[in-house]
Every structure is written in structure tokens, then in C-alpha cells.
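Student: Need the 3D shape of this:
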Amino acid sequence: MTPVAALSVTPTAIDGLLVVALDVRADNRGWFKENWQRRKMVDLGVPDFGPVQNNVSFNTAAGATRGIHAEPWDKFVSLARGRIFGAWVDLRPGPGFGTCVTLELGPETAVFVPRGVGNAFQTLEDETAYSYLVNDHWSLAAKDSYTFVNLADETLAIAWPIPLAQAELSDADRAHPRLADVVPMPAAKTLVVGAGGQLGQALSAAWPHATAVTRAELDLADPASVAAFDFAPYGVVVNAAAYTAVDAAETPEGRKDAWAANVTGVAALVGAAREHRCTLVHVSSDYVFDGTQAEHTEDEPFSPLGVYGQTKAAGDALVATLPAHYILRTSWVIGAGKNFVATMASLADRGISPGVVDDQYGRLTFTSDIARAVDHLLTSGAPYGTYNVSGAGEVMSWADIATAVFVARGRSATDVTPVSTATYGEGKTLAPRPQHSALALAKLEATGFVPGLATDQLKAYLETVSP
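Tutor: A predicted model of the protein is given here:
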């Protein structure tokens, strides 16, 4: 074995398959290596994949051959003794399907194998021992989700150092299908929590392939419901559920309900995402700010005015502890169901002339745009973190928006009476609202996302609202 001077990571022809040259220190007594060093390896590009199990395989004689198996987890493979010839085949759907990489390994080399990439090993020396870290616990049930391809597949044409006719193989490995007959390992599933809400409905429409669950199926306010739910099949969890009754949250019962759903429930969701290595997408609110800034950036410190905003801020802080997370901060959300625009359209259609607050400012955010932003962040490889998302264009008051709705419905602009927040709140029990809710969009736009103009989306939305 030739000692390696420094740790390094090299990509291969298979996306995500990485070869790691290990720093092996040798002397007259033998050698020592850091077989897995999270900080150094992650800094060099190995995913922070969170291993939970270490397996060791020992082969008595050269020629023992295993594979080709693709498993539903990531693994980090290295040798403690001997040498092997390794072959990896991409068995994930997409343009890389069938790509093959081969390499000879000794104790000085390790390989990071992503989920869905098949691996096979042939021992080249007697008494070879290799180990591998995996980021899920093995079970008989998990083996049902393996994908296999035959070691002797003609299209792969793997040049095994010891011909397979002379190698030691299991009957199962000999019987695996040829590449042409392999069904690619599907990607981990996407889960949408809160499918009954405005955003949940938009996400369900945009992602017919996703599993969308309502509160009846997964209730974040009920710890037992979260504990009983099986998150194992999912690679992405989108939390579109929340307690959003801003005024009711100021009552004794409402306060408890808001904290149960927006904080305790989110904490349980974060725990599940951490355990199952899910990317968690969480939808937040401008209510985490006091509204004193005319436009809010993602790094503005929390300053919530009321209970709802306090619970959303606490939920954001919990989600941010996950390495793989996106927090989408929104404002003035409009989608299917009950909302401000639908209410104003109904008032206009019924001949009612309302007073509407004119000293709170922001931009409408349509659920179709939020769904589009979520999809963009997940598919573009954008850095994890917090992103503002709303409609683009001019900042408007609630009264401005109501007036636009009335005019679109054939009513006069003067049928909407602008009133102050103080006047509107006389005789009512209302939670405090941010005066300024507009969100800066530069960070999201820098990822390549183009928000729709709020005014254009408002016109299109009103066409879907029946008189």
C-alpha cells in the first residue's frame, strides 16, 4: 500500500459517486488512517449524509464477488485490509442510467455511493475486509426496495479481473436481470403536509406525483399523529400546514392551538426530517417582523408583534437547525378558498361598499407562485436557507388591492372607502399587524427564479372567482 499525502475527493462519471483518497500514515509498525472524518470530508464535497450504521464484510478468499445492488440509502465504503475491484452502475432514472465506473480499492481509497447507484465488489486478495457506513438502518423490509443488475451484463461489459466463471458468486447475484430489463430505482417520494389549505391545494395540483396529506391524516398539533406517521419513504417534506387564525391566536385557547401546530408540531416534523434525512421545506410569514422596515430582507432579526408571529418565528428557528432546509417567507397569501381577494370580489358582486385599511402595505403572494418557487429551489440546487417569496411589482395597501378588485368587477373605485387601522379596529378584538409587509426578492431572484407580477396574477385569479 502506498501512503497518500493528503485527503482529496474526486468526482466520477456517475453523478454523486465520489472517490476519496484517504490520508494514510504508515511506519514500521503498520499504518493509521482517519477512515471517516466528517468535517474534513464535507468541506471537500462529500455530502453530510448522517450515517447511522456501520457494516463490515470479510471475505476469506480472492474471487468472492458481490452485487450489483442499488440500495435506498447512501453509503461510504472503505477497506480495512486487502484489495478489491469495485464496479458501480447508475440505476436511477434519468440520462445517467446505465453509466458504469470501475476502480481498484485498497485501504488508501474510499468511495461515497449515493442512493440508487448499484455497487459490486470482487476481492483480489485473501482475507479482505471492507466496511461501509450507511445512513439508514438495514431491515428485511428495506431489502424489498433494492434494485439489481446482473454482474455479467453485456452492455456494461465490466472487465472483472477474475472471470465470473471462476469467481465465487451467490445464486441470487447470478440471477439478477440484464440492464435492459431493470426498472430504475425511483427517487425518494415528496410529502406535502397540509394538503387541505390554500398552498397545499396548489402544491398538490403542481405535483400530482407527491403524497399530499390533510390534517385528518397528519395533524401537526397532535404529537401522537406525527409520531405514528411513517416518514421513511420521503426525501422531501413540504410543510404547508399552520395555525393561521391571527386574531384567535390572541385568546387563551387560540394561543395554545397556535403553539401546538406552529411550534410543537414543527419541532416534531424537524425531528422526523432529521431522522429520515429529508429536505424540509417550511412556509413562514411576514408576521415574524414588526413591520417597521419598509421592506424585509431574509436576515432581518425576528420582532413579532403578536402570538401568531411569535409562533411562526419559533418554528422558523427550529427548521433552521436542519442542514437541509428551505424556509419560504411569504405575505398576504391568496389561493383557492377563503381569502381577502375572494372576500372583496364577493362584496363587489353583492353591491356592498366596504371600508378597507389603507395604512398597511405589502404585495400579494399567490399560492401558484409559492408552489413554483418551492419546485424551483428543490430542482435548481439552490443553497439551503431562507428565501422571501411574493408577487413582484409595486407595494400596495389593502385598500389599493380592494379598489383594483372592485374596478375589475365593474364597480367604481369610490365604492371602497380607505380607513386607518385604528379606525377599522374600533370595537373589534384584533391582533397587532405589521404596517409594512413587503418582502425583498433579490435573494430568490439570484437563484434564477422570476416572481410573477402581483397585479397580473390578481387579474388572472379574479377570472377564477365566480360572481
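Student: CA atoms for contacts and neighbours, from now on please.
Tutor: Will do.
Student: mind listing what residue 302 touches?
Tutor: By C-alpha atoms under 8 Å, 6 or more residues apart in numbering, the residues touching residue 302 are 288-289, 313.
Student: Mind doing that once more with 6 Å?
Tutor: Contact partners of residue 302, counting by C-alpha atoms under 6 Å, 6 or more residues apart in numbering, are 288-289.
Student: I'd like the structure of this one too, to check against the first:
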Amino acid sequence: MTTPSTGIDGLVVRNLQVHGDNRGWFKENWAGEPPMRVEQNNVSFNASRGATRGMHAEPWDKYVSVATGRVFGAWVDLREGSPTFGAKFGCEIGPDTAVFVPRGVANGFQALEDGTTYIYLCNARWSPDAQYAFCSYKEIEWPLEPTEVSAKDEQHPPLISATPVPPRRTLVTGANGQLGKALRALLPDADFCAREDFDLTAPAEELLAARDWSQYSTIINAAAFNDVNGAETTEGRAAAWAVNALGPAKLAQIATTYDLKLVHVSSDYVFDGTVAEHTEEETPSPLSVYGASKAAGEAAAAACPRHYVVRTAWVFGEGSNFMATMARLASQGATAQVVCDQRGRPTWAEDLAKGIVHLLDVEADYGIYNITSGGDPATRDEIAMAAFVAAGSNPTGVTPVTTAQYQELHGPEAARPAESTLTLDKIEATGFTPTNWRVALALYVG
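Tutor: Take a look at the predicted model:
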């Protein structure tokens, strides 16, 4: 059971049941609530009442309690950007009390009895290289005159001069792709990684050791093997599976181990396109190796408890894409043969990036979400014509052909879904409304 608000965001005081008899007492000190990964269990013995320690803000969460005696616990919020930054709280901790202390909240205590044993669980191991923050123990009104204060604690600065603890970071893979570039404008403080910085095909143990994951809150996986036709070759099949299926599995392992949010971007190609619109509840039915690898990646990412699987389609943004190709051909006065029997909604990379950040900001329910631009579904040739018009050219430069005719002219291709329209009801219910794709196209080409 928890007590009322402490005035510090995320700081929670819990009342514990203590069962006593003639032998002494027993309590369940921590049984998975609040949920936290336990990496280290520390014990602080304090010989004399009045012994005072603090105030220390570490880059990890703590769960504090006592094994013997009583303490007065005290806390100061030193988290950069926290809505309760600078707030203070104190309370007595006996055998029937425990406190969850969020990362970046300075922690201190004073022994109220001789022979007090103070214990705390941490979700990261102590490291001399970690980024710590401190403020003076003199910020607290202690119930007893502080004694036995360490020389280091005497040197801590007042709150007004304390260095805040920076927030946990976000890691974005696929930094140089269209989505990665769109996310840069929205997440300027995130770590953006191209393949040379963070290779999803590396062994899982290397990725686990590559970073101090305890300092992250979120992974956004925008990396993908996107060569749909190339995935049908022997070499391409292995590459697609390594990046699109095994890569998300490794990220899910990291995210689960460190209790991170995992955002994984998937595709309309997980469907066979036999229905007019695809909902989040539809079971994947891929037609191609690429589609199968993306469906496997979805399943792997969903193994992470805190996941968002984001399905999208026909993305256009900064980089090579269908819209850019059509606009270039139009500006050159060239013509294009475009299939007329594949329909869907294009996705402006800015819409996709904003939708992902929105899910994280509003803390939407975990699960699968479709995110494309809005507006009417259209066939590929209709979209190409719209791109020609946006580029100031005559749409008659686009010749509609069937998929079969296109392949007769240009050679066989991997199978693609005929219907790629993704429903947007679920994402819109969270409060996000994407741009009409025709408006987005005009902004993009203009």
C-alpha cells in the first residue's frame, strides 16, 4: 500500500505489513512492487543515532528500507526538467516503511537509533564513472543534530548551485534513413546511430555491452533492410532476416532487461492485401521474403513488455523515395509507367516521426499502431500523377499499367500487396491527426 503524494514526482512511500511474535518480526520487504530490475543490494550500518548521510543523487532508481532501527529519510529532486525540481520531502522509515526513489532524486538519511541498518536495492551497479549529483545535507531539517557526517558530504553544494541530473536518453537506429532524419528535428537530444555506430547484425552480447543501457529510457528502431526485390535473392534473404527479424529480437532483449520502451517500425508488407483496409488486429500474411522478415520483427519486438510496433506504408521524406523519383521525372519532362492495381496511403516521414513521438509523449497503451498520412486511399499511378502536378507538370506524363504489364516490361519483382491502406482510427483516438497526404505532398515537392 502507498501513502499520499510526497510532492516529488515518482517518489513513493509504501506501508509494509510487519508480522511479529515472541521471536521478533517478519516482513515482505519487496516482492516486485513497484516493478524494478534489481542489480545490486546495499547495506549501510550506522552505529550511533544522529549519523547523517547525504544528499546523493545517482543515475539509477533505489528502493530503501531498514532491517534494524529507524531512520529519517530525506529527498531532494535534482532531475533536470522535472516538474518538481527542487522539491524536498522527508519521513521516518521503520520496519513497516519502504520508499521508492526515482533516478536523479537526491537521497539522504539520519539514524534515529543506535545500531541502525539501512538497506537499498538499485537497478544499476555502482560505478566510479557514473554521473552523480549532490546537494548539501544542510538543505534538510533533520530531527536530530547531525553527527558523524563524512568529509565529502560536508563539501556538497547548496541546492541553488547543485548540478542537475540529466534525463535518460533515447537511442534511434537507422539515423540516416528518411524516418531517422525526420526524428532529428523532434528529438534533438537523442542519440542517433547509423549502422557503423550500432550494427543490429552484431552478436547480441556485443549490443548489450555497447552502451550503459541503464541511462536510456527508449529505443526507436528505424533501421531496416528495405530492398524488397533484393530480399528474394539468397544473399538478400539472409540480410533481410538479420536486420528486420533478428535485429528487433536483440533490441527487445535489451529493452526487457533494462525496462526500456521499444518502438519498432514495421510495414504494410506484412499483409497479403486481400482486404480493403488493414487494422492493427489483422494477422500478418506476408507475400514476400521482405514481408516475412518484417512480420518476424514485429513478433520479436512484441516480446518486450513496453513496446510500440508502428506499421506504416510508402514513406516519403529526405532521401530516395517514390515521390522524389516522380517529381524528378516530372521536372525533367520525362514520362513514367506506374502500376494502377496497388492502392494505399502514402506516409510523409514528418507525420510518421510526429506520430511516434506523440505515442511516447502521451504514454499511449502499448501495442500495435498504424501510422500513415491521412486522406483518401489512392493507387500508385494516381499518387504519381499527384506528384507530377505538384512539380508543375502535366499528369498525362504518367501511364497506368497493371503489375503484370509492368513486370513484362521491366522484369519480375517480389510480390506486393494490392491493398496497403492502413486504418488510422487507433492512432487518432490517442489525439494524433496526421496530415492529408495530398497536402503533405505539396509541401514536400514545393
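Student: Could you give the number of residues near the closest residue to residue 313 of structure 1 other than its chain neighbours?
Tutor: Leaving aside its sequence neighbours, residue 313 of structure 1 sits nearest to residue 288 (C-alpha to C-alpha, 6 or more residues apart in numbering; 5.2 Å). By other C-alpha atoms under 10 Å, 25 other residues sit near residue 288 of structure 1.
Student: any idea what residue 288 of structure 1 aligns with in structure 2?
Tutor: Residue 288 of structure 1 maps onto residue 270 in structure 2, with residues paired by TM-score structural alignment.
Student: can you give me the helices in the stretch 301-446 of structure 2?
Tutor: Ranges of helices in the stretch 301-446 of structure 2, per DSSP state H, counting those that start in this stretch, are 322-331, 349-361, 380-390, 403-410, 425-429, 437-445.
Student: One more: the stretch 1-150 of structure 1?
Tutor: Taking DSSP H, counting those that start in this stretch, the helices of the stretch 1-150 of structure 1 run over residues 38-43, 140-143.
Student: and among those helices, the most buried is which?
Tutor: Mean neighbour count (mean count of other C-alpha atoms under 10 Å) peaks for helix 38-43 among the helices of the stretch 1-150 of structure 1, with a mean of 13.
Student: can you pull the contacts of the match of residue 288 of structure 1?
Tutor: Contacts of residue 270 of structure 2 (C-alpha under 6 Å, 6+ apart): 284-286, 291, 295.
Student: Let's have these in TSV, adding distance to residue 44 of structure 2.
Tutor: TSV is the format used below for the contacts of residue 270 of structure 2 (distance: C-alpha to C-alpha, whole Å):
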residue	distance to residue 44 of structure 2
284	54
285	57
286	57
291	55
295	50
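Student: hmm, which of those residues are the buried ones?
Tutor: Among these, those buried by neighbour count (16 or more other C-alpha atoms under 10 Å) are 284-286, 291, 295.
Student: ok, so of the residues you listed, who is nearest residue 445 of structure 2?
Tutor: Nearest to residue 445 of structure 2 among those is residue 291, at 29.0 Å by C-alpha to C-alpha.
Student: Need the counterpart of the closest one in structure 1.
Tutor: Aligned partner of residue 291 of structure 2 by TM-score structural alignment: residue 309.
Student: Go over the secondary structure and confirm its match is in a helix.
Tutor: Yes - Residue 309 of structure 1 forms part of a helix when assessed by DSSP: H, G, I helix; E, B strand; the rest coil.
Student: Surely it is in contact with residue 287?
Tutor: Yes - with contact defined as C-alpha atoms under 6 Å, residue 309 of structure 1 counts as touching residue 287 (4.6 Å).
Student: circling back: which of the contacts of residue 270 of structure 2 fall within helices?
Tutor: Members of those lying in helices (criterion: DSSP state H): 291, 295.
Student: Return the residues in contact with residue 315 of structure 2.
Tutor: Contacts of residue 315 of structure 2 (C-alpha under 6 Å, 6+ apart): 347-349.
Student: 8 Å instead?
Tutor: 178, 321, 346-349.
Student: Over to residue 230 of structure 2?
Tutor: Residues counted as contacts of residue 230 of structure 2 (C-alpha under 8 Å, 6+ apart) are 236-237.
Student: What of residue 216 of structure 2?
Tutor: Residue 216 of structure 2 sits next to 168-171, 260 when contact means C-alpha under 8 Å, 6+ apart.
Student: Could you tell me where stretch 379-398 of structure 1 falls in structure 2?
Tutor: Under the criterion TM-score structural alignment, stretch 379-398 of structure 1 matches residues 361-380.
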